[in-house]
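# turn this into a structure:
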Amino acid sequence: MLIRLIMRNLAPHKVPLTLIIVLQFLSTLGTLYLPTINADIIDDGVVKGNTALIFQLGGWMLAITAGQIVCAVGATYLSAHLAMKVGRQMRRDLFTRVESFSAQEVGVFGAPSLINRTTNDVQQVQMLTLMGFTMMVTAPIMCVGGIVLALKQDVPLSGLLVVILPVLILAIWLIVRKLVPLFRLVQKQLDRINAVLREQIMGISVIRAFVRRDFEMERFGQANGDLTWTQLRTGRLLALMFPTIFVVVNVTSVGVLWFGGQRIDSGAMQIGALTAYLSYIMQILMSVMMAMFMFMMIPRAAVCAERIQTVLDTDSSVADSPGALALRELDGALEFSDVGFTYPGAEAPVVSGLSFTAKPGTTTAVIGSTGSGKSTLLNLIPRLLDRSAGSISVGGHDSHTVTLETLRSAIGLVPQRAYLFSGTIAGNLRFGRPDATDEQLWRALEIAQAADFVRLMPAGLDAPVGQGGTNLSGGQRQRLCIARAVVSEPSIYLFDDSFSALDFTTDAKLRAALKPVTRHATVLVVAQRVNTIMHADHILVLDEGRLVGQGTHDELMAGCGTYQEIVTSQLTDDDGVRAV
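Modelled structure (predicted):
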């Protein structure tokens, strides 16, 4: 999987990849040839007093070294450039894939894990790619070339390689074998620590309000301690690897000098040949060390590649159907026919048997107890979740027969949790309509009862907005989210409990201002407060995921027990409503 992921991202860069391999090949050949020239200088030049040969061979050494430097620098530069491109491509692919996920897939992976896969995991694979260009190309050439040239210098002395190389490879393989599960565990624990940290940062006010700082510190300490312990075990294994390698290298050097000295004494070998042979032995062992260094990186990168590929191989449960129509616009006619939704693996459906019609120019309210499926109903319309049963018709088309872009362009959603993006107020309002003018933005702000506080800001429309709108109050965020929906002028407005942070006066003004804007649109409002939906054209009453009543306020007061209970719990005779 690791090789497949890297090669897929390298495919568009065949020319620079080929050039890198050629430059690395030439650089390694220069490294291999230098000890042979040095041996000739010693044996044929120094020993025999041939000064001309010394200068001639020395000039060749300088020329080869200069060429080797140029090739090595060029290969390293191109390798770094290409590795960064590979990382960029992987991050882009991950972001594109995650952007297509529905809430269901995001819930399966978890936001902290997806962030970790896009940053840390990609970095590990990217680093392996970079080191692979510089080491994995050089190591095989140096190892094979070194063995050939060592045999050329002295065959009997090369018997040391038959003993040394298997011992070195076996020792390192045993260590690497234990590293793989530890690297996999490290990545999971990184996900865990990111999840805890993200949760604590987002819930810092709750932690302080309930004086749970010590408890949360202990929880973070547990996750941090687990990660530290695993990394210590990994570090011990890595620390064991390098002494093992150096012991083998030093023992080999001693063996070469010992047996080589005996062969020189017997006249079977020259001093220059021994010098070159020792260089080749070091080059062979260095190539093995480079390969082993790569093998240290490969297990962790392989785990990261597996996690990245899992995301890339996951298809969104919400996608365009084959042959889906890309229409210019949809009107707001909405019809649910026996619609149900069940989360994968759940024992019971969240909602079931939902059937109703909402027409343009009307307001449909949805009310029910907590957990009755109100938000789920709204999320099924723009296909943020995909229905498990039944059919949903929008503008006379089944929602599955039109593209997601067509469907969602016709809908203005104000979510239950008012969320704004970092940037400016104008940038957030233009989120659904980039070409909106300042006049249209101010008009939307007037309707949403947000113009007054925006005017008080020194920068007005260009006032900065923190990530998530953290520099604004809850009521200000809600009004800006409502204005964002108004700017896009959709055919269907979905308000998911979007007035909960507003006082009654602001709520009444906002609803009055919305009426002219939405007179040709279909409006669905999820609400907890009865007095905000009493005058809706149609009210849907949900209880445990089922539609237990629908009609006007008066009709439901006359014939729906669940609605009567909700009204009785919230309103009194002083509110002008007949309590039952």
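
# switch to C-alpha atoms for all contacts and neighbour counts from now on
Fine.

# report the central residue of the protein.
Among the residues of the chain, the one closest to the centroid is Thr118, at 3.1 Å (CA atoms, centre = their mean).

# so Gln262 versus Gly255, what's the distance?
For Gln262, the distance to Gly255 equals 11 Å [CA to CA, to the nearest Å].

# ditto for Ala39
20 Å.

# comparing the two, which residue is more hemmed in?
Using other CA atoms under 10 Å, the more surrounded residue of Ala39 and Gly255 is Ala39, with 21 against 14.

# ok, the residue lying closest to that one once chain neighbours are set aside - contacts?
For Ala39, ignoring the flanking residues on the chain, the nearest one in space by CA to CA, 6 or more residues apart in numbering is Gly272 at 4.0 Å. Contact analysis of Gly272 by CA atoms under 8 Å, 6 or more residues apart in numbering lists Asn38, Ala39, Asp40, Ile41, Ile42, Asp43.

# second chain to compare with the first, below:
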Amino acid sequence: MFTMLTYIKPYKWLIASIITLTLASTLFELYIPTLMANVIDIGITDSNLPYIIQSGVWMLVLSMLTILVTIVSIYLSSKVATGFGRDLRRALFVKVENLPIETLNSFGPATLITRTTNDSKQVQDVLSLILGTVTRAPLMLIGGIILAINREPKLSLIFLAALPILIFLIVGVMKKAIPLFEVLQTKTDRLNLVIRESLTGIRVTRAFNQVNYEKKRFNIANEGFRDNGIKVNKTMALLFPVMQLIINFTNIAIVWFGAIRINEGTMMVGNMMAFLQYALMIFMAFIMLSIAFMKLPRALASVKRISEVLEVEAIVKDPKETRESSKNKSGFIQLKNVTYRYEGAERAAVENISFKVCQGQTTAIIGGTGSGKTTLIQLILRFFDPVEGEILVNDIDVRFISQRKFREKIGYVPQKAILFSGTIEENLRLSNKDVTEKEIVEALTIAEAIDFVNLKEKGIHSVLHQAGSNLSGGQKQRLSIARALVRKPEIYIFDDSFSALDYQTDAKLRRSLKGKLDATIIIVSQRISSIMDADQIIVLDQGKMVGQGTHEYLLRNSIVYQEIVASQQIEEGVS
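Sure, this is the predicted structure:
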């Protein structure tokens, strides 16, 4: 939770200025009732007109100064709160971008979105409230009590009965509300999750005629959010009516006992008026604090949720001292006895994997579902580090290369083609900002994407919808491949990137890649036809390497590979 203080530190001088200005405006405001009492007890009683005018001018000046200082204080408070909110959202976004894949999955996208937007906004709003109100309320409360006691010590005994009740009420309500607000934020996560899944899976929902089922899911999540919100509001709704009741009875008591003292001649009318003003200020301070306390429980729940993300330790870290590889080496990869086990898994996802990928070679990885192909690729990409063994790139352990430099060597095409809203050109420039338009066209040509791009009215400047929803699966895959080609790296990794292509386009694309790329290529595929021409093929089965060699060698010597070939009804020599 103390992590949050890091993001307030840059604004410490502005916060000090706000506190100083708030103190000044509170002192001005507290002095006005004293002037008013003197006007009544001295000016009016003695018919002293010059004194009345002088005191009136001072009251006017102090009122104007209070207004001016308060405006500046509110402006600075807003500046600090919005700046803090911006910094917090940026920190959350950067943290999420660098979270380990397993941690990212354990949180889930819905809650991470809520924590970055809704939760950070709750904390920002409360900081604004604290700077603008909570810093003012204690000063007004303490100052009001001191001046009230100074005016009428005996009458001030009324506060001994009222103030403890108010404090007990606020603490009690807050104690009950904090757990409810934590549940409310969880309900917000659930609601966001259901909405997100319903929108992204709307085609599946309609195809299986399950719209009513999705409505029920949403209604359950929505009503859960509503019911918890009602509980919270019922709890908070007790605060103001009870406070108002206590304040009204206290005012009645002040007027009652004050009138008795005036009648006895032990108290002046001006003092009575000033005392009432100070009592009003004291109760206003409590009202301001209660408003803050209404907001505080939800903000504390948000702070806890944000801190959970910010305080996650990065599993994959940059080394303190990096090592440089030989300039003669380029695109060389070696795995030595690599093992990785997911948290809570019964067996290792990949176990004791060793092989080399030589410079300029094409290496294919194949295996059944759950054989560890994707895990192996993620290890090579260093999305996480092996629990045993090591991965070398150009004879250097990847743990001794900065992540940025290491990934500059790689052009990656994921299993699921990911495109962003924007133009085709903007999507391709994600991998290389300095690429020319000619190089973009060349990459599109190699990726067999130039034909459908040219058919679009604006060519490479054509706009793609979110996630490339206005393209077919094969078109998205080809653009993803072109994006990797634009980078011109040492190593290309294609993670089942040809699955949406027809066999003819697949064959043409592989010939283009082999003929025009002078780089190391790693291909993960379920299709034998996509990997038959590879220099070496790695066969995985239940996380273990059970075969290594060319297509012809594995057909003769690997039972698992023979079964894969047979299942696809592909005979030796067929491309």
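
# TM-score for these two?
The TM-score (TM-score structural alignment, normalised by the length of structure 2) is 0.97; 574 aligned residues with a CA RMSD of 1.6 Å.

# which residues touch the aligned partner of the residue nearest to the centre of structure 1 in structure 2?
With TM-score structural alignment defining the correspondence, Thr118 of structure 1 maps onto Thr116 in structure 2. By CA under 8 Å, 6+ apart, the contact set of Thr116 of structure 2 is Arg89, Leu92, Phe93, Ile306.

# among these, who's most crowded?
Ile306 (24 neighbours).

# and whichever residue in structure 2 pairs up with Phe95 of structure 1, what element?
Taking TM-score structural alignment, Phe95 of structure 1 has Phe93 as its aligned residue in structure 2. In this structure, Phe93 of structure 2 sits in helix 49-97 according to DSSP states H and E.

# mean deviation, the longest helix seen in structure 1 versus structure 2?
Determined from DSSP state H, the single longest helix within structure 1 is helix 213-265. For helix 213-265 of structure 1, the mean deviation from structure 2 after alignment is 0.8 Å (mean CA distance after the TM-score superposition for structure 1).

# compute the inter-axis angle for the next helix or strand after that helix and helix 51-100.
Later in the chain than helix 213-265 of structure 1, the nearest helix or strand by DSSP H and E is helix 271-312. Counting by axes from the mean of the first three to the mean of the last three CA atoms, to 10 degrees, helix 271-312 of structure 1 lies at 10 degrees to helix 51-100.

# would you check the span in structure 2 matched by the longest helix of structure 1?
Residue span in structure 2 matched to helix 213-265 of structure 1, by TM-score structural alignment: 211-263.

# at which residues are the helices of the stretch 101-250 of structure 2 located?
101-107, 109-114, 120-129, 136-151, 158-200, 202-207, 211-237, 239-264 (DSSP state H, counting those that start in this stretch).

# what does Thr76 of structure 1 align to in structure 2?
Using TM-score structural alignment, Thr76 of structure 1 pairs with Ile74 in structure 2.

# burial count for that match?
Using other CA under 10 Å: Ile74 of structure 2 sits among 19 other residues.

# measure the residue nearest to it when sequence neighbours are not counted to Ile538 of structure 2 for me?
Once flanking residues are discounted, Ile74 of structure 2 sits nearest to Gly132: 5.8 Å by CA to CA, 6+ apart. Going from Gly132 of structure 2 to Ile538 of structure 2 by CA to CA gives 65 Å.

# same check, this time on Leu193 of structure 2
From Leu193 of structure 2 to Ile538 of structure 2 the distance is 39 Å (CA to CA).

# what segments of the stretch 351-500 of structure 1 are strands?
With strands called from DSSP state E, counting those that start in this stretch, the stretch 351-500 of structure 1 shows them at 351-358, 363-368, 389-394, 397-398, 411-414, 423-424, 464-465, 492-496.

# closest one to Phe504 of structure 1 among those?
Taking CA to CA, strand 492-496 is the member of the strands of the stretch 351-500 of structure 1 nearest to Phe504 of structure 1, at 16.7 Å.

# quick check: that closest one compared with structure 2, mean distance?
Using mean CA distance after the TM-score superposition for structure 1, the mean distance for strand 492-496 of structure 1 is 0.7 Å.

# how about Ser409 of structure 1, nearest residue that isn't a chain neighbour?
That would be Pro490: by CA to CA, 6+ apart, it lies 7.1 Å from Ser409 of structure 1.

# the one you found: neighbouring residues, count only.
For Pro490 of structure 1, using other CA under 10 Å, the count is 24.

# show me what contacts the counterpart of it in structure 2?
Matched by TM-score structural alignment, Pro490 of structure 1 corresponds to Pro489 in structure 2. Neighbouring residues of Pro489 of structure 2 by CA under 8 Å, 6+ apart: Glu408, Lys409, Ile410, Gly411, Ala519.

# ok, and the most crowded of these?
Neighbour max across those (other CA under 10 Å) = Gly411, 24 neighbours.

# quick one: residues contacting that one.
Here Gly411 of structure 2 is in contact with Ala484, Leu485, Arg487, Lys488, Pro489, Glu490, Ile491, Tyr492, Ile493 (CA under 8 Å, 6+ apart).

# gap between the third one and Ser421 of structure 2?
In other words, Arg487 of structure 2. Arg487 of structure 2 is 20 Å from Ser421 of structure 2, by CA to CA.

# neighbour count for the two, which is higher?
Between Arg487 of structure 2 and Ser421, Arg487 has the larger neighbour count (other CA under 10 Å), namely 25 against 14.

# verify the stated contact: that one with Asn432.
Yes - counting by CA atoms under 8 Å, Arg487 of structure 2 touches Asn432, with 5.3 Å between them.

# which residues of the stretch 301-450 of structure 1 fall in helices?
Using DSSP H, counting those that start in this stretch, the helices found in the stretch 301-450 of structure 1 span residues 374-380, 404-409, 425-429, 438-447.

# same for the shortest one, what does it pack against?
Applying 3 or more CA pairs under 8 Å, 6 or more residues apart in numbering; DSSP states H and E, one finds that helix 425-429 of structure 1 contacts helix 474-487.

# now find how far off-centre the helix it packs on is within its chain.
29 Å (CA atoms, centre = their mean, to the nearest Å).
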